[in-house]
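> Quick one, fold the following:
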Amino acid sequence: MKTELYTKAQIDEAAKQIQLGELVSFPTETVYGLGADATNDTAVQKVYQAKGRPSDNPLIVHVADVATVEKYAEPLSDAAKKLIKQFWPGPLTLIFNLKPDALSTHVTGGLTTAAFRMPNNQATLDLIKTAGIPLVGPSANTSGKPSPTLAEHVYHDLNGKIAGILDDGATQLGVESTVLDMSTEVPTVLRPGAVSIEQLEAIIGNVVSNKHHVGLKEVPKAPGMKYKHYAPNAQVYIVDQPSEFPEALKWAGQQPFLVGLMVTDELAANLTLPANVELYSLGTDVNSASHLLFAALRHFDENPQVKAILTEAFKPEGIGAAYMNRLDKSAGQRHFGDDR
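The predicted structure follows:
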C-alpha cells in the first residue's frame, strides 16, 4: 500500500484510516508509535505483522482521557489516581488489572492486565479524540531495531506496510516511557524512562525498580523485557569509563571496517580518532544523549560498512537509567573488554 505523510491539518484523514482498521504512525513526546484501533482485533494483528513483532509481546494502549482507562480497567487505586494527576499526559505508562474480556488477547499478550498511557503530544491526543477509540501504539519500527524519533525513521522501516504517518517533527525525549506495574502488591518498574524512580516514590512511596527482564518462557507484562531491542546491524559495545576509550579506539583502529563512535562533546574533544572511526555527537550530557541515542544508532545502521559501535556509558540514575536500559539492550549486554 502507499504510505501517506499526514500533517497536523490532516488529522481527520488519519483518524479515518484508523477507523477503517488501518495502521497510522503517530508522534509522542518519547518516540513515534504505530497506531491501530485497540478494539479491532484484525487491526491489532496488523501491527504485529507490520513490525515483525512476537505475538506474546504486549502492546501499550494510548488514550486521550482517564474515562477510557476506567472503561476497560478494574477500579483505579488512589495511588494510580495520584500518578495520573501528576504525570499524565506524559511519559508514564501504567499497567492495570482488566475487567473480564475487556480487551483482545492480541493487545494484552494473553495476560489479564494491560498497559495504558496518555501521551503528551497534542496532535496525537487530537487523533485519538477524532478517531473516538483508544490506540495501541508500540514503537513504529521494525521489531528489535532502534525506535523512531522522526517521521523519516518510520518511513524508512514501514513504508508500504502502513497507511500513513502523522508527522510532528522530532520527538522531545527520544526514549520510551517509564512502565510501572500497578497490578502488583508493590508497584514495580518494568521499564525505566523519563519519569524516574525518585519522582514516582515522591508521589506513592516505595516501588520495586529491578524487574526489567523476564526469562525466555515467561510472558512479558511490558514491551522490551524479553527480546533483543533497539539493535542496529553493527555490534554495539558499551565503554564503561572515559579512561577506557583510548584502548577502545586503539582496538577500533586495528579493525578492517568502519567503527562508529557515540560520545558527548566534552569526551570527544579529548580523544584522537583513527581514520576508520566516525563520530556521532551525543551532545553535552546524559539528557541530550538520551534524546539522540536512537537517532545515532539509526545513523550508523544506514552505513553497512560500520560493523561495530563504541558508546559512552552514564550512571544509571534519573534519565541515565532509561539511557543505560536501552543501550544495554541494543548492545546485547556487551561491554568493551568483555571478550578481549
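> can we go C-alpha only for contacts and neighbour counts from here?
Fine.
> Okay, residue 314 and residue 266: tell me how far apart.
With distances taken as CA to CA, to the nearest Å, residue 314 is found 14 Å from residue 266.
> For the residue nearest to residue 54 when sequence neighbours are not counted, the count of nearby residues, please.
In this structure, residue 54 finds its nearest non-sequential neighbour in residue 48, 7.0 Å apart by CA to CA, 6 or more residues apart in numbering. Using other CA atoms under 10 Å, residue 48 is surrounded by 19 other residues.
> thinking again about what came up before, more neighbours: residue 314 and residue 266, which one.
Neighbour count, other CA under 10 Å: between residue 314 and residue 266, residue 314 has more, with 19 against 13.
> distance of that one from residue 286?
7 Å.
> again, but for residue 51
29 Å.
> between those two, who's got more neighbours?
Relative neighbour count places residue 286 above the other of residue 51 and residue 286, with 24 against 21, counting by other CA under 10 Å.
> For the comparison step, fold the sequence that follows:
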Amino acid sequence: MSTSSTSLDQALALLRAGELVGIPTETVYGLAADAGNPEAIAKIFAAKGRPADHPVIVHIAGAEQLPDWATDIPAAAWQLAEAFWPGPLTLILPRKASTPLAVTGGQDSVGVRAPAHPLTHELLKQFRGGLAAPSANQFGHVSPTTAQHVRDEFDTATLQLVLDGGPCEVGVESTIVSLIGAPKLLRPGGVPREAIETLLGIELEHHQSASSAKIRASGLLDSHYSPRTPLLTGPLAVLRAEAVERSDAGQKVLLLSFAGTAPQGVSAAVLPDDPEQFARDIYATLRHYDRKGFAALLLESPPQTPAWLAVNDRLRRAAHQRL
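You can find the predicted model right below:
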C-alpha cells in the first residue's frame, strides 16, 4: 500500500469543497463526504441511490471527537471506545443538536465510529471533522473491499478520487451497538459480540431488523449486500440437487462450497473454512463471479456458530433465496 501525500492533500481539498472521496477502512471501502455539510451528504445519497431516511455512519479520528456529534454519552460508550477504537465498531448514541439530520436519516440518534485503517485515520486527523461514509457501492449491492471495486461502481464525474489502501483486512462492515436504552446489537461485524458482552458484563439484545430495534441503522434492511446474479444459500445436499436440476435445464450455475466440488457439468469454487478469511474474501468472491455470466450462484451456508455470526448475517440479507 502506498498513497502519496499529494493524494491525501487532494482528498482533503475535495472533502472541504463538499465533494465525494472513496476511502479505505479495515471493514469495507467508504464513499466519504463532510458529515457537517448537508449538501455534501446529499451527494452520497444521490450517487448511491440510497433512501434519504437511511442513516449513514459518521467516521471520526478518535473518541475525543464523540461530543462533537453525540450528547448524553453513557459510560458504556467510553468503555467500548477505549477498548475497540480505532476499529470496526459503530456506536449509536443520541444526536447532538448540531449534527445534520441528513446524516441520521431524520432520527435523533447518530452512528459514530473511528476506523482503524492508517490512511483514513490520518485523513481524519488532518480533516479535523467527521466524514459520513457508507459503503462505496450502489445501494443494496455487494460492498467494495478494494479500490478497484469502488471504481467499478462510480464514474469519474461522480467520484474524482479513490484513495487506494489495499484490500480490506476485515472484509465485512462494522459491528453496530445501540447505547440508547439497554445496549443492543444491531449488526454483527468485525468486533465479536462476545467481546462486547464480556467488557460490559451484560448479554446484548440482538435485533436483526429496524422494526424490532425501533431504530434505523446501516445494514438492517432485509435485502442488502446482494450480487446482481441470483444468490441462493442453503445446505450443501440441497444445493447440489438444485445445481443438477438447473444444469439439466441448460442453465450455467456455480456451486460455492467448503468442499469445492460439484456434480458433473456444474462449475465449482471453494470457500475458506475459517470465518475470518471467509469474511475477508466473500464480497470480492461474489463480485468476481457476478461478472461471469452465471444464471445463479449457489452458496453453501456456513455453520450457525458465534464465530460465523457476522458472515451469516450478511449472507441472509444478500441471498435472493434460501433453500
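> What's the TM-score once they're superposed?
The TM-score (TM-score structural alignment, normalised by the length of the second structure) is 0.93; 320 aligned residues with a CA RMSD of 2.0 Å.
> before we move on, back to that, tell me the secondary structure at the residue nearest to residue 54 of the first structure.
Per DSSP: H, G, I helix; E, B strand; the rest coil, the secondary structure class of residue 48 of the first structure is helix.
> what span of the first structure lines up against stretch 107-123 of the second structure?
Mapped onto the first structure using TM-score structural alignment, stretch 107-123 of the second structure covers residues 111-127.
> Need the residues that contact that stretch.
With contacts defined as CA atoms under 8 Å, 6 or more residues apart in numbering, stretch 111-127 of the first structure is touched by 8, 11-12, 14-15, 26-29, 58-65, 69, 88-98, 100, 105, 107-108, 168, 179, 183, 221-222.
> Please list only the buried members of those.
With burial judged by 16 or more other CA atoms under 10 Å, the buried subset of the contacts of stretch 111-127 of the first structure is 11, 14-15, 26-29, 58-65, 69, 88-98, 105, 107-108, 168, 179, 183, 221-222.
> The residues you listed in helices, which ones?
Judged by DSSP state H, the subset of these located in helices is 11, 14, 15, 69, 105, 107, 108.
> The fourth one matches what in the second structure?
Residue 69 of the first structure is assigned residue 66 in the second structure as its aligned equivalent, the criterion being TM-score structural alignment.
> Next: the second one.
In the second structure, the residue equivalent to residue 14 of the first structure is residue 11, according to TM-score structural alignment.
> now its match: how far from residue 290 of the second structure?
Separation of residue 11 of the second structure from residue 290 of the second structure (CA to CA): 30 Å.
> before we move on, what about residue 110 of the second structure?
Residue 110 of the second structure sits 34 Å away from residue 290 of the second structure, taking CA to CA as the criterion.
> So the two - more neighbours on which side?
Between residue 110 of the second structure and residue 290, counted using other CA under 10 Å, the more crowded position is residue 110 (29 against 20).
> right, and the secondary structure at the more buried one would be what?
strand.
> How much space separates it from residue 224 of the second structure?
21 Å.
> Also residue 240 of the second structure?
Separation of residue 240 of the second structure from residue 224 of the second structure (CA to CA): 25 Å.
> Likewise for residue 210 of the second structure?
Separation of residue 210 of the second structure from residue 224 of the second structure (CA to CA): 13 Å.
> which of those two has more neighbours?
residue 224 (21 against 16).
> For whichever residue in the first structure pairs up with residue 53 of the second structure, give me its contacts.
Under the alignment (TM-score structural alignment), residue 53 of the second structure maps onto residue 56 of the first structure. Contact analysis of residue 56 of the first structure by CA under 8 Å, 6+ apart lists 106, 109, 110, 219, 220.
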